[in-house]
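Asks: Give me coordinates for this.
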Amino acid sequence: MLLKNSHFRNADLSDADVSIAFLPLMNAQIQPVAAKLAPTPIDGEALRRSALNVVTIEAQAIDALKNRIDGNFMRACQVMFDCAGRIVVSGMGKSGHIARKIAATLASTGTPAFFVHPAEASHGDLGMITQKDVVLALSNSGETDELLTILPLIKRQGVPLIAMTGNAASSLARLSDVHLDVSVPEEACPLGLAPTSSTTAALVMGDALAIALLEARGFTDEDFARSHPAGTLGRRLLLHIGDVMHTGEAIPSVDTHATLFEAVLEMTRKGLGMTAITDPEGRLLGVFTDGDLRRAVDDGDIDLRTTPVVRLMTINPKTIGPDKLAVEAARVMEAHKIHALLVVDSDRRVVGALNIHDLLRARVV
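Replies: Below is the predicted model of the structure:
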C-alpha cells in the first residue's frame, strides 16, 4: 500500500496493521455537514422599483421610435420588398441574438430571410450571400469590427446594405445604403453597460419592418400557417374536414326501412354516437343520435325492435362540407351543443362523418 510505504516505511507492519492505524484518520475525515446559512433576504420593494424603472426606460425607448418611421424606413421597406433573393440579417453579441429573431420573424411572415454570423462570414459563410440578396446589419455602436471587416466585400458585390445602429455618425451607418436609427437615451442597466433598451429598440424596429412588409405583400393567415404546419395555428388553418373525417364503410348510415334497433346496432359498430338516414342515392334525410336513443328509451310507447328510425330522426340536421376547415366543425359543434357532424357534398350525399374526438386527436381543439 502507498500509505504503508510512505508513512510506515521503517516499520514492520502488515497490511492489516496499516488499515487499523489508518482507521482513526478515516474517521476524522467523516464530519457532519455544517448547516447552510439562511440566505440574506432581499428588499422586495427595491426589486419592484428596479423592475418598474427598467420597464419605464425601455417603454420610452420604444416610444421614441415613432418619430423614426420616416423616409429611411420607407426606403428600407422598398429595398427589402424588391429583393429577388433573401434578407441576410447579421450582428454580433446581443445584436446577433436580435438579428436572429428578426430573420426568423421575416421568414415566417413572407419575407425569405436567414441569419449569418459576421465572424463566420469572414471564414467562408460570406459565400452564402448572393448579389440578389439584401443585407440587414445590426450594431448599436455601428463600429463592430466583425461587421466592418466584411462590408467591403458586400459592397463589392453590389449587395444593398441596410444598417440598424444607435449611432448615425458611425462607420456602418455611413457605409450603408439605408440607415435606420435605433438610438436610445439610456440603457435600462444602471451601469449603462448591458444592452437592454438598445436591443429592445432594435427588436421593435425589426418587427415594424416585418409587419409592414407582411401587409405590403398581402400575406394572409393561411400563408402564415404554411410556415407553421406543426403549430396550433397551422393545424387550425391548414387541416380540412376531409383530412379528419371517417369515410366509406366507417360512415354510420342506415336506409329509411331501418328500425331503431338496426340504427342502434349501426351506431354501436361505427362508434360515432350517431347514424345517418339516407335515401337509395345516399342523400341525407336525417340523423339519429345517442340523445335520440335515450329519449326513445324513456318513452314506453316506443318498441325499439319495430319502430322505424325515420319516426324519431332529426330532419335537416347540422352538416358540414369536406372542404371546410376542421376548426369550423368545432365551431358548429360548440354553437349547437352537438358532438358529431355528418359531412355532405353539394348534392347532400353523405361523404363522411366525424365527432369531437376526431378533432381532439387532430389537436384542432
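Asks: CA atoms for contacts and neighbours, from now on please.
Replies: Noted.
Asks: list the buried ones in stretch 52-69?
Replies: By neighbour count with 16 or more other CA atoms under 10 Å, stretch 52-69 contains the buried residues 54, 57-58, 60-62, 64-65.
Asks: right, I mislabeled it, should have said stretch 121-137
Replies: Along stretch 121-137, the positions that meet the burial threshold by neighbour count (16+ other CA under 10 Å) are 121, 126, 129-131, 133-137.
Asks: if you look at these, which of them are in helices?
Replies: The helices in this structure, assigned by DSSP state H, contain residue 121 from those.
Asks: wait, which of the buried residues of stretch 121-137 is closest to residue 352?
Replies: When those are compared for distance to residue 352 (CA to CA), residue 133 wins out at 48.0 Å.
Asks: my read: the closest one touches residue 88, true?
Replies: Yes. Residue 133 is within contact range of residue 88, at 6.8 Å (criterion: CA atoms under 8 Å).
Asks: quick one on the thing from earlier: ok, the buried residues of stretch 121-137 vs residue 3, which is closest?
Replies: Within the buried residues of stretch 121-137, distances to residue 3 taken as CA to CA reach their minimum at residue 121, with 58.1 Å.
Asks: what sits against that closest one?
Replies: If a contact means CA atoms under 8 Å, 6 or more residues apart in numbering, then residue 121 has 127, 150 as its contacts.
Asks: For the closest residue to residue 192 other than its chain neighbours, give me its contacts.
Replies: Once its chain neighbours are removed from consideration, residue 192 has its nearest residue in residue 186; the separation is 7.1 Å (CA to CA, 6 or more residues apart in numbering). Residue 186 makes contact with 57, 192, 197, according to CA under 8 Å, 6+ apart.
Asks: could I get those as JSON lines with distance to residue 26 and secondary structure?
Replies: Converted to JSON lines, the contacts of residue 186 look like this (distance: CA to CA, whole Å; DSSP: H, G, I helix; E, B strand; the rest coil):
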{"residue": "57", "distance to residue 26": "59", "secondary structure": "helix"}
{"residue": "192", "distance to residue 26": "53", "secondary structure": "coil"}
{"residue": "197", "distance to residue 26": "57", "secondary structure": "helix"}
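Asks: one more, for comparison:
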Amino acid sequence: MSQIQPSAKALDLARQVLRIEGDAVLALIDRIDGAFLQALGLILNCRGRVIVSGMGKSGHVGRKIASTLASTGTPAFFVHPAEASHGDLGMITRDDVLIGLSNSGESAELLTIVPSIKRQGAKLISVTGNRQSSLALAADVHLDAAVAQEACPLNLAPTASTTAVLALGDALAVALLDARGFGAEDFARSHPGGSLGRRLLTHVRDVMRVGSALPEVLSETRVADAILEISRGGIGMTAVVTDQRRVIGVVTDGDLRRAFARDLDLRTLSVADIMGQRPRTIGPDRLAVEAVEMMEQHQINQLPVVDDSGLLVGALNMHDLFKAKVI
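Replies: Prediction:
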C-alpha cells in the first residue's frame, strides 16, 4: 500500500492558516471599546458566578475560557446549552452573568435558554460574529468577534472565528485579573499542584530538617566528632553553635577536604580551627525558592536556618529542595 506524501503546498497552506488567524486576532484590537468595559463591569460587580455556554466548537472554546477565568480570580464554569434546557438551567441564578458564545449568533440551543436567563434577572454577555444576530440583540452587552474569513480553504470549518473568541476570552480574563489585583500568590493558591504553586507556597520551614535530624556541634568539638555528626546528619555539613545555639559557623565536606589537603592533623584540631565563619543563613519564613537562589548565587549546597535572633532552628540542602520539587 502506497503512502501519501505531503507536498510543498501543505507548507504554504499552513502558513496561510496562521496568517489568517493572526489577522483575525489583530482585528479585535480596534474593537476593545466601551462594550468591553461594560462587560468587565458586569463581571466585576457580579455577586454570583460567570457561566460560559456555547454549542459545538464554541462550546469547546467556552470550556477553556471558563477554566482561564476560574484560575485567574473570576469564579466561572461551563454549562452546555442543550443540557441547560433539560435541567442544568438550575445551575444558573439571578446573581450570575452568562457569557454566550456563537459565531452566527443564532445557535438554537443557546437561544432557547436566553428567555429563562433574562426572566430570572441574570445578565447576558454575547460574543458573536454578527452584531445583528438574535443573541447579540438579546444581550446586555455584545462583544464583536467577527472575522473576515475562516482559515479553512472552504471557508466553512470554525478556525479563525474560534481563535478570535479564544483570544477575546483571554483578554477578558487578564483584564479582570488586573482589576481584581490578582497576583502571583493568588495564582499559586489556585494551582497548588503545579510547579508555580510549589515555588510560591513552599516555605523554608516546610522543608527544613529539625530536631534530631539537625546536625550541630559546639566550636570546641573535636573535628573527628564533627565528622561523625556530618555523617549522621546526611546533608554534607554541620552547623557550629554557641551554648545558646547561636550559629557562628559551619563545617562542610569541603572544609574537611581542604583540611586534608593542608595535611593538618585532624585528631588534634577542634571545629573552630577549620570551620567557615559568618556562614550564609536563611530564615524559616522565607520562600524555599529563595533558598535555591541563595545556594546558586553563592555556589553552596547547604544552609543553616536561623530565627530573628540568629539561633539555629533548622537546616536544609539542595537535595531537600529537589525532594520538595521546588527545583
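Asks: Work out the TM-score between the chains.
Replies: Superposed pair, TM-score by TM-score structural alignment, normalised by the length of structure 2: 0.99. Supporting alignment: 327 aligned residues with a CA RMSD of 0.7 Å.
Asks: export the contacts of residue 186 of structure 1 to a markdown table and tack on distance to residue 94 of structure 1?
Replies: Listed next are the contacts of residue 186 of structure 1 as a markdown table, based on distance: CA to CA, whole Å:
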| residue | distance to residue 94 of structure 1 |
| --- | --- |
| 57 | 18 |
| 192 | 15 |
| 197 | 12 |
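Asks: Over in structure 2, see which of these survive.
Replies: Taking both residues aligned by TM-score structural alignment, their matches' CA atoms under 8 Å as the threshold, the shared contacts between this structure and structure 2, drawn from these, are 57, 192, 197.
Asks: Tell me how far the equivalent of residue 144 of structure 2 over in structure 1 lies from residue 172 of structure 1.
Replies: Superposed on structure 1 with TM-score structural alignment, residue 144 of structure 2 falls opposite residue 181. With the distance defined as CA to CA, to the nearest Å, residue 181 of structure 1 ends up 12 Å from residue 172 of structure 1.
Asks: Quickly list what's touching both of those two.
Replies: Between them, residue 181 of structure 1 and residue 172 share the neighbouring residues residue 165, with contact defined by CA under 8 Å, 6+ apart.
Asks: what's near enough to touch whichever residue in structure 1 pairs up with residue 174 of structure 2?
Replies: When structure 1 is aligned by TM-score structural alignment, residue 174 of structure 2 is paired with residue 211. Contacts here follow CA under 8 Å, 6+ apart; on that basis residue 211 of structure 1 touches residue 109.
Asks: tell me the SS of residue 211 of structure 1?
Replies: Reduced to three states with DSSP: H, G, I helix; E, B strand; the rest coil, the structure at residue 211 of structure 1 is helix.
Asks: contacting residues for the closest residue to residue 100 of structure 1 other than its chain neighbours?
Replies: For residue 100 of structure 1, ignoring the flanking residues on the chain, the nearest one in space by CA to CA, 6+ apart is residue 115 at 5.5 Å. With contacts defined as CA under 8 Å, 6+ apart, the neighbours of residue 115 of structure 1 are 88-90, 99-100, 103.
Asks: tell me the centre residue of structure 1?
Replies: Relative to the mean C-alpha position of structure 1, the nearest C-alpha, by CA atoms, centre = their mean, is the one of residue 231, at 5.8 Å.
Asks: hang on, the earlier thing: of the contacts of residue 115 of structure 1 - the most surrounded one?
Replies: Neighbours here mean other CA atoms under 10 Å. Within the contacts of residue 115 of structure 1, the largest count is held by residue 99, at 29 neighbours.
Asks: wait, what's in contact with whatever residue of structure 2 lines up with that one?
Replies: Matched by TM-score structural alignment, residue 99 of structure 1 corresponds to residue 62 in structure 2. If you count contacts by CA under 8 Å, 6+ apart, residue 62 of structure 2 has them with 52-54, 78, 101, 166.
Asks: cool, residue 130 of structure 2 as well?
Replies: So, once contact is read as CA under 8 Å, 6+ apart, residue 130 of structure 2 ends up touching 103-105, 136, 144-146.
Asks: separation between the equivalent of it over in structure 1 and residue 364 of structure 1?
Replies: Residue 130 of structure 2 maps onto residue 167 in structure 1 when the alignment is built from TM-score structural alignment. Between residue 167 of structure 1 and residue 364 of structure 1 the distance is 48 Å, computed by CA to CA.
Asks: Look up how far residue 105 of structure 2 lies from residue 122 of structure 2.
Replies: Applying CA to CA, the value for residue 122 of structure 2 to residue 105 of structure 2 is 19 Å.
Asks: ditto for residue 72 of structure 2
Replies: With CA to CA as the criterion, residue 72 of structure 2 and residue 105 of structure 2 are 27 Å apart.
Asks: for residue 157 of structure 2, same thing?
Replies: Note on residue 157 of structure 2: its distance to residue 105 of structure 2, by CA to CA, is 16 Å.
Asks: Please identify which of those two sits among more neighbours.
Replies: More neighbours surround residue 105 than the other of residue 157 of structure 2 and residue 105, with 22 against 13 (other CA under 10 Å).
Asks: Okay, and which of the contacts of residue 115 of structure 1 map to helices?
Replies: Per DSSP H, those map to helices at 99-100, 103.
Asks: distance of the closest residue in space to residue 177 of structure 2 that isn't next to it in sequence from residue 199 of structure 2?
Replies: Using CA to CA, 6+ apart and skipping the chain neighbours, the partner closest in space to residue 177 of structure 2 is residue 72 (5.8 Å). Applying CA to CA, the value for residue 72 of structure 2 to residue 199 of structure 2 is 17 Å.
Asks: what's the answer for residue 139 of structure 2, then?
Replies: Relative to residue 199 of structure 2, residue 139 of structure 2 is positioned 42 Å away (CA to CA).
Asks: now swap in residue 166 of structure 2 and tell me
Replies: Looking at residue 166 of structure 2 against residue 199 of structure 2, where the rule is CA to CA, the gap reads 29 Å.
Asks: now residue 287 of structure 2
Replies: 8 Å.
Asks: can you check residue 209 of structure 2 too?
Replies: Using CA to CA, residue 209 of structure 2 is found at 19 Å from residue 199 of structure 2.
Asks: just residue 69 of structure 2 next, same as before
Replies: For residue 69 of structure 2, the distance to residue 199 of structure 2 - CA to CA - is 22 Å.
Asks: Next: residue 170 of structure 2.
Replies: Relative to residue 199 of structure 2, and taking CA to CA, residue 170 of structure 2 is found at 24 Å.
Asks: Which of those two has more residues huddled nearby?
Replies: Between residue 170 of structure 2 and residue 199, counted using other CA under 10 Å, residue 199 has the larger neighbour count: 20 against 17.
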